[in-house]
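1. Have a look; sequence and predicted model below, questions after that.
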Amino acid sequence: MTATPTSAPGLAPAAAADPAYRGRPGAGTTVALFAACYNDTVWPGTPISTVKVLERLGVRVVFPRKQTCCGQIFTNTGYAAEAIPLVRGFVDTFAAFDYVVAPSGSCVGAVREQHHQLAERSGDAGLVREVAAVVPHVYDISEFLVDVLKVTDVGAYFPHRVTYHPTCHSLRVAQVGDRPQQLLRAVRGITVVELPNATECCGFGGTFSVKNPDMSISMASDKARHVRETGAEVLVAGDNMCLMNIGGVLKRQRAGVRIMHLAEILASTEEDPA
C-alpha cells in the first residue's frame, strides 16, 4: 500500500530526499498525517509539531487534504448511520498509505474500535474489507515512534517539570501503554513526575461533559488537584480535548500550569523551544 508522491499533496518537503536525513531512523519512510478534525480546527500547533518530529527523524510526511472527521462523535452520540459515510471517506483517503499517523489516541482508538462495527452495520462487504485493510496501518504518534521507528530519543529538549495524564481512550482503547512516558523520559533536560491517580478519567468524555456538567466539573477538579500536587509546570497528554477540560479548571484556579500535547514537547529543541 505504499503511496506514490501524487497520492496526496505534501504538507512539507520530502525530508527523506535530503542527504542530511540519510541514516536517520525514518529515512525512506512515508506517512500520511491524520490530523484529527478538532486539532486541525482548534489546535493546529499539534499536527504541525507532529510533522516537525517526524521530519527530524527523516520521515516524509504528506497531508491528504480531503481528510475529515473519523466519525467518533457521531457514533458516540448514537448517530451510527451518519458515521458510515465518514468511515468510507477515511478508508478512501488513507488506503494508499503504509502508515497513517495521528496525534490523538482518542481518534486512533475510535478508528480501531468503531470502524469495523460501522462497516459491518453498513452491510457493504467491500467497505468491511477496506476497513480491515486500512485500520492496522493507523498509529498514534507514540506508537509509530516507539514500535515502527524503534526510537524513544527524538532529539527533543524541554528543561521543565512535567506530569503526564494518560487519557482514557489512549490507555483503554488505543492501548498506547507506557510509550508516551518512554518518549518523555528520553527528552533532554526534562523532569517527569508521576501523576497521582493518573488513570482516573478527567471528566471530558466527549458529550459526557455537556450532558453531565456537574459530574464532569467534579472529575476535572479532582484531576486538577492531583496535577497541582505534583508541582509540575506542565501537564502533558496525547489528546487535546482532555487537556482542554483539565486546563480550564487549572486556569480558573490560577494554578500557573501550562497544558501541552506530547507532540509539542517532542518537537521542542534548544534552537526552537516550545
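-> That came through, no problem.
2. all contacts plus neighbour counts: C-alpha atoms, from now on.
-> Fine.
3. Distance from the chain centre to whichever strand or helix holds residue 121, please.
-> Assigned by DSSP states H and E, residue 121 falls within helix 105-122. Relative to the chain's own centre, helix 105-122 is displaced by 16 Å; criterion: Cα atoms, centre = their mean, to the nearest Å.
4. repeat for stretch 233-242
-> Here stretch 233-242 shows a centroid-to-chain-centroid distance of 11 Å under the convention Cα atoms, centre = their mean.
5. Show me the contact partners of that stretch.
-> Contacting residues not belonging to stretch 233-242 are listed as 39, 43, 103-106, 160-167, 170, 180, 202, 204, 227, 243, 256-263 [Cα atoms under 8 Å, 6 or more residues apart in numbering].
6. hang on, the earlier thing: from the rest of the structure, what touches the helix holding residue 121?
-> By Cα under 8 Å, 6+ apart, the list of residues contacting helix 105-122 from outside reads 36, 70, 72, 75, 80-81, 83-84, 87, 102, 125, 127-128, 131-132, 135-136, 138-140, 167, 169-171, 173-176, 238-239.
7. here's the one I want to compare it with:
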Amino acid sequence: MTVGLMVTCINDALFPDTGKAVVTLLRRLGVDVAFPSAQTCCGQPMVNTGYLDEAVPLLRNHLDAFAGYEAIVAPSGSCAGSVRHQHRIVAERSGDPGLVHAVEAAPPVHELSEYLVDVLGVTDVGAYFPHRVTYHPTCHSLRMLGVGDRPLSLLRAVRGIRLEELPGADECCGFGGTFAMKNAETSIAMGNDKARHVRSTGAEVLVAGDNSCLMHVGGLLSRQRSGVRVMHLAEVLAQTEPVVHSVTSAGSAPTREPAVGSGAPTEGGPR
C-alpha cells in the first residue's frame, strides 16, 4: 500500500522531525510512504475563521496533490479532522457538483494513531522509549475524530516507557489556533492549568498527537522552568532500542549501534 504523507503546515515549517518520524515508523512497518511536494495548507484556518470561499483553491490543491494514493496519513488530529469534516462543507458551499464528487472520491484521511491501529492492526510498533511520559489527547483528535484510546494503546506497548495518567486530560490546552491570538489571556490561563496538571504527574515528557498544542503547552512549561519536555507521538513511536553486537574478538567490548532517533526529547517545545 502506498500512502501519502500529509505533513501539515506547522510540521513542515516548524517541526520537520515529526514528518521524518512518521516516514521512519511507517517504513519500519512495511508501508510505502510518499510525500507529495505539491501539498500545502488544507484550508482549516480559513474555514475556522469563516473564509470558506477562500478555502476552495486550497481544497482543490489538496485533492490534486493526493490524487492516486490509497490513503492519506496525517500526524495531526486537527488537520485530519479538517479534511474529513470541513472539506465537504467547503465543496458544497462552492456550488460546484464536480468538487463535491471529488471530495467524496478522495483517498481516506487517517490520523496517525487511527492508521496504525485500525488499518495496519498494530499497537506494538517495536518502539523503545525509557522515559516517564504523560499523554494529552488534543481536542480535535478526541472530539472531532474520536480517536479514543488508540494513542494510549500504542504508548502502552512501548518498551521501557512509564506512562502516567494526566489529570484533566480531556480539557482543552487553550491553543485553538487563532483562539490563542484573539483571546490570549484566556488561552494562557487554560494552558497554565494544563501545564500544572502535567507537572503533577512527575512525567519527564508530555506527548500529544498535535504539535500546535505541544507548542503552546511546551512554551509555558519552558517558561516555568519545569524540566518537562514535549514530543509528538510519532517521534516516540519511531524510537528503537540500540542494537548490541556480540563480542568479535577476545577482550573486546560489544559495540552498540545507536537507536533510531536519539531517545532524548528536547526541553521546552517540540524541537
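-> Nice, thanks for sending it over. None of the values given here were measured: they were computed from a predicted structure.
8. Quick one: average offset of the helix holding residue 121 of structure 1 versus structure 2, please.
-> Taking mean Cα distance after the TM-score superposition for structure 1, the mean distance separating helix 105-122 of structure 1 from the aligned residues in structure 2 is 0.4 Å.
9. buried sites along that helix?
-> Using 16 or more other Cα atoms under 10 Å as the test for burial, helix 105-122 of structure 1 gives 105-112, 114-116, 118-120.
10. tell me the average deviation of the helix or strand following that helix from structure 2 after fitting.
-> On the C-terminal side of helix 105-122 of structure 1, the nearest following helix or strand under DSSP H and E is helix 125-134. After superposition onto structure 2, helix 125-134 of structure 1 sits on average 0.7 Å from its aligned residues (mean Cα distance after the TM-score superposition for structure 1).
11. So which bit of structure 2 is the helix or strand that helix 125-134 of structure 1 is followed by matched to?
-> Using DSSP H and E, the helix or strand that follows helix 125-134 of structure 1 in sequence is strand 138-140. Mapping strand 138-140 of structure 1 onto structure 2 (TM-score structural alignment) gives residues 109-111.
12. Distance check, the corresponding residue of structure 2 for residue 178 of structure 1 against residue 203 of structure 2.
-> With the correspondence set by TM-score structural alignment, residue 178 of structure 1 lines up against residue 149 in structure 2. Residue 149 of structure 2 sits 19 Å away from residue 203 of structure 2, going by Cα to Cα, to the nearest Å.
13. Between these two, which has more neighbouring residues?
-> Set residue 149 of structure 2 next to residue 203 and count neighbours by other Cα atoms under 10 Å: residue 203 wins out with 21 against 12.
14. So residue 209 of structure 1 is in contact with residue 216, correct?
-> Yes: under the criterion of Cα atoms under 8 Å, residue 209 of structure 1 makes contact with residue 216 at 5.2 Å.
15. hey, what's in contact with both of those two?
-> By Cα under 8 Å, 6+ apart, residue 209 of structure 1 and residue 216 have these common neighbours: residue 203.
16. Could you measure from the corresponding residue of structure 2 for residue 129 of structure 1 over to residue 89 of structure 2?
-> Superposed on structure 2 with TM-score structural alignment, residue 129 of structure 1 falls opposite residue 101. Between residue 101 of structure 2 and residue 89 of structure 2 the computed distance is 12 Å (Cα to Cα).
17. Over to residue 104 of structure 2?
-> With distances taken as Cα to Cα, residue 104 of structure 2 is found 11 Å from residue 89 of structure 2.
18. need the strands for the stretch 151-274 of structure 1, in chain order.
-> 161-164, 191-193, 234-237, 258-261 (DSSP state E, counting those that start in this stretch).
19. Tell me which of those lies nearest to residue 55 of structure 1.
-> strand 258-261 (17.8 Å; Cα to Cα).
20. Which residue numbers in structure 2 does the closest one align to?
-> Taking TM-score structural alignment, strand 258-261 of structure 1 hits residues 229-232 over in structure 2.
21. how big's the offset between the matching stretch and structure 1?
-> In the superposition against structure 1, stretch 229-232 of structure 2 averages 0.3 Å from its aligned positions (mean Cα distance after the TM-score superposition for structure 1).
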